[in-house]
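Participant: All I have is the shape, not the residue letters:
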């Protein structure tokens, strides 16, 4: 559950500014779940906020977006960083990315306001598939494909076995169930290849499809249902760990 300072939560409803909210709280005119609020208290989306007896809680439905991150955009919620994904997408509600896709890469990333689904998807033991198409700077050999698929020593570990398929002399597809930092680029570098382009095509059951760079779409009801089922199944499978 994500907590927000009460003055910020009130300001986000459009009722007043944070400074004005502080004055209202201090004067005892704000209640949270029917109880008089104190300065500095934090609330969640589930709490009911009232000001002068009027409920001001902003009800926001859960948001699930498939976004095509362009090259050059940074997957951070820090608005001070130029080219951050939040400012770029400029969505009217507060959302955040699930996971990361490095700045030189493009492709599918999920954006949401649902913290619960974030935890389910990011749980590394869940082995959720992510598919990429990658172009490198020199001809791909059968040895390269074999070694990439069998595991590469990077970051003090050996990558899990994965599916790697040659597309043409310079391009391959790879399906990972890990999320190590810059994993594909590091794997290629170990084999003395440089990545010239990298695009994520799929996360679990949801594909990038024909979403253009910089654009997004909402999950379909079926996509969301299937995604939650995949999360639930994988969680149950590993309960004993």
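Facilitator: Ah, there it is. Here the structure is a predicted model, which is why all the values come from computation and not from measurement.
Participant: Please make it C-alpha for all contacts and neighbour counts, starting now.
Facilitator: Fine.
Participant: For residue 140, give me its contacts.
Facilitator: Contact analysis of residue 140 by Cα atoms under 8 Å, 6 or more residues apart in numbering lists 166, 168-171.
Participant: do the same with residue 98
Facilitator: Contacts of residue 98 (Cα under 8 Å, 6+ apart): 109-112, 118, 121-122.
Participant: Not counting sequence-adjacent ones, nearest residue to residue 173?
Facilitator: The spatially closest residue to residue 173, leaving aside those adjacent along the chain, is residue 133, at 4.5 Å (Cα to Cα, 6 or more residues apart in numbering).
Participant: circling back to that earlier point, would you reformat the contacts of residue 98 as a markdown table and include distance to residue 184?
Facilitator: Compiled in a markdown table, those are given as follows (distance: Cα to Cα, whole Å):
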| residue | distance to residue 184 |
| --- | --- |
| 109 | 16 |
| 110 | 19 |
| 111 | 22 |
| 112 | 25 |
| 118 | 22 |
| 121 | 20 |
| 122 | 18 |
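Participant: ok, structure two:
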């Protein structure tokens, strides 16, 4: 198995980071330095990183943004601004924090998960491939919580289907947790993130989503982060 793939599957780093570390000679397999891309190894081999690689990972930032409606989380669309355009010194929340914004932190800063243009709430942007894999990897078990305001009527059977039993694009959805919070608002907890998933789920049971806000990813909550502002993920905030 390719060394970079093994490193990514073990959560050591992303595959792109693995290739970077290998090229720099910062990866050791069973105590031997590897500096050639494409090397195949025993999947059970011992892999360690040089101190330089560890320091590089520690310098990479993860940012929590309260995304407003009207911003796209990923690639910009004509006429719409990307959410990353909100990341700057003027929008940093908790400016008394010891960690201050620097333009270099925008390099390779990418969203770890989507939040559509009509939705608001917690969006994670990161330079750290380990966090991206944890949140959006194929086998991610990190759940996400949403508050969803809807119009329409929902039967008991419809609510049961929202929890488990629906399909999108010919694929069965993973079980969710969906419950009423009040007369027009539902709470969704999901462990996957298909494109416009909640809106499409609601359409299948006769509901129209009129407001959607993500309030939690794993153990990290949106909390009091103001709309349109951002802060750094702290070392004591594991997802």
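Facilitator: Looks like it arrived, so ask away. The structure presented is a predicted model; accordingly, all values stated were derived computationally and were not measured.
Participant: TM-score, when you put one on top of the other?
Facilitator: The TM-score (TM-score structural alignment, normalised by the length of the second structure) is 0.65; 175 aligned residues with a Cα RMSD of 2.7 Å.
Participant: follow-up on the earlier one: which residue lines up with the residue nearest to residue 173 of the first structure in the second structure?
Facilitator: Under the alignment (TM-score structural alignment), residue 133 of the first structure maps onto residue 147 of the second structure.
Participant: ok, its match to residue 225 of the second structure distance?
Facilitator: Distance of residue 147 of the second structure to residue 225 of the second structure, computed by Cα to Cα, to the nearest Å: 16 Å.
Participant: Sort out which residues of the longest strand along the first structure are buried, please.
Facilitator: Looking across the first structure with DSSP state E, the single longest strand is strand 195-203. Under the neighbour-count criterion of 16 or more other Cα atoms under 10 Å, strand 195-203 of the first structure has 195, 197-203 buried.
Participant: now for it, which elements pack on it?
Facilitator: strand 106-112, strand 130-136 (3 or more Cα pairs under 8 Å, 6 or more residues apart in numbering; DSSP states H and E).
Participant: Out of those strands, which one sits most buried?
Facilitator: strand 106-112 (a mean of 24; mean count of other Cα atoms under 10 Å).
Participant: what sits up against that one?
Facilitator: Contacts of strand 106-112 of the first structure (Cα under 8 Å, 6+ apart): 62-71, 95-101, 198-203, 207-208, 213.
Participant: Counting neighbours, which of these end up buried?
Facilitator: Neighbour-count burial (16+ other Cα under 10 Å) is assigned, among the contacts of strand 106-112 of the first structure, to 64-71, 95-98, 101, 198-203, 207-208.
Participant: just to revisit the earlier point, take the helices and strands packed on strand 195-203 of the first structure and lay them out in TSV including distance to residue 179 of the first structure.
Facilitator: Below are these laid out as TSV (distance: least, Cα to Cα, whole Å):
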stretch	distance to residue 179 of the first structure
strand 106-112	13
strand 130-136	9
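Participant: Of those strands, which is nearest residue 18 of the first structure?
Facilitator: Residue 18 of the first structure sits nearest to strand 106-112 of all those, at 24.3 Å, using Cα to Cα.
Participant: The closest one corresponds to what range in the second structure?
Facilitator: Taking TM-score structural alignment, strand 106-112 of the first structure hits residues 120-126 over in the second structure.
Participant: follow-up on the earlier one: the longest strand of the first structure vs the second structure - mean distance after superposition?
Facilitator: After superposition onto the second structure, strand 195-203 of the first structure sits on average 0.5 Å from its aligned residues (mean Cα distance after the TM-score superposition for the first structure).
Participant: residues in the second structure aligned with that strand?
Facilitator: So strand 195-203 of the first structure sits over residues 209-217 in the second structure, by TM-score structural alignment.
Participant: rewinding a little: ranking by neighbours, what's the top pick from the contacts of residue 140 of the first structure?
Facilitator: Neighbour counts for these (other Cα atoms under 10 Å) peak at residue 171, which has 20 neighbours.
Participant: Give me the aligned partner of that residue over in the second structure.
Facilitator: Under TM-score structural alignment, residue 171 of the first structure pairs with residue 185 in the second structure.
Participant: wait, its match sits on residue 148?
Facilitator: Yes: at 5.4 Å, residue 185 of the second structure counts as touching residue 148 under the criterion of Cα atoms under 8 Å.
Participant: Need the buried residues of strand 195-203 of the first structure in a markdown table (columns: distance to residue 32 of the first structure).
Facilitator: What follows is the buried residues of strand 195-203 of the first structure, written out as a markdown table (distance: Cα to Cα, whole Å):
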| residue | distance to residue 32 of the first structure |
| --- | --- |
| 195 | 52 |
| 197 | 50 |
| 198 | 47 |
| 199 | 45 |
| 200 | 43 |
| 201 | 44 |
| 202 | 41 |
| 203 | 38 |
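Participant: In terms of distance to residue 46 of the first structure, which of those ranks first?
Facilitator: residue 203 (29.0 Å).
Participant: ok, and the closest non-adjacent residue to that closest one?
Facilitator: residue 130 (4.5 Å).
Participant: so who does that neighbour touch?
Facilitator: 175-177, 200-204.
Participant: again with residue 166 of the second structure
Facilitator: Neighbours of residue 166 of the second structure in contact, by Cα under 8 Å, 6+ apart: 172-173, 201.
Participant: Go again with 6 Å.
Facilitator: The contact partners of residue 166 of the second structure, taken as Cα atoms under 6 Å, 6 or more residues apart in numbering, are residue 173.
Participant: what's the matching residue for it over in the first structure?
Facilitator: So, by TM-score structural alignment, residue 166 of the second structure is matched to residue 152.
Participant: Return the residue of the first structure aligned against residue 85 of the second structure.
Facilitator: Residue 85 of the second structure maps onto residue 87 in the first structure, by TM-score structural alignment.
Participant: Could you say which helix or strand holds that match?
Facilitator: helix 85-89 (DSSP states H and E).
Participant: check the fit of that helix onto the second structure and give the mean distance.
Facilitator: Per aligned residue, helix 85-89 of the first structure averages 2.1 Å (mean Cα distance after the TM-score superposition for the first structure).
Participant: Going C-terminal from that helix, what's the next secondary structure element?
Facilitator: Following helix 85-89 of the first structure toward the C-terminus (DSSP H and E): strand 96-98.
Participant: wait, residue 105 of the first structure sits on residue 69?
Facilitator: No: using Cα atoms under 6 Å, residue 105 of the first structure is not in contact with residue 69; the gap is 8.1 Å.
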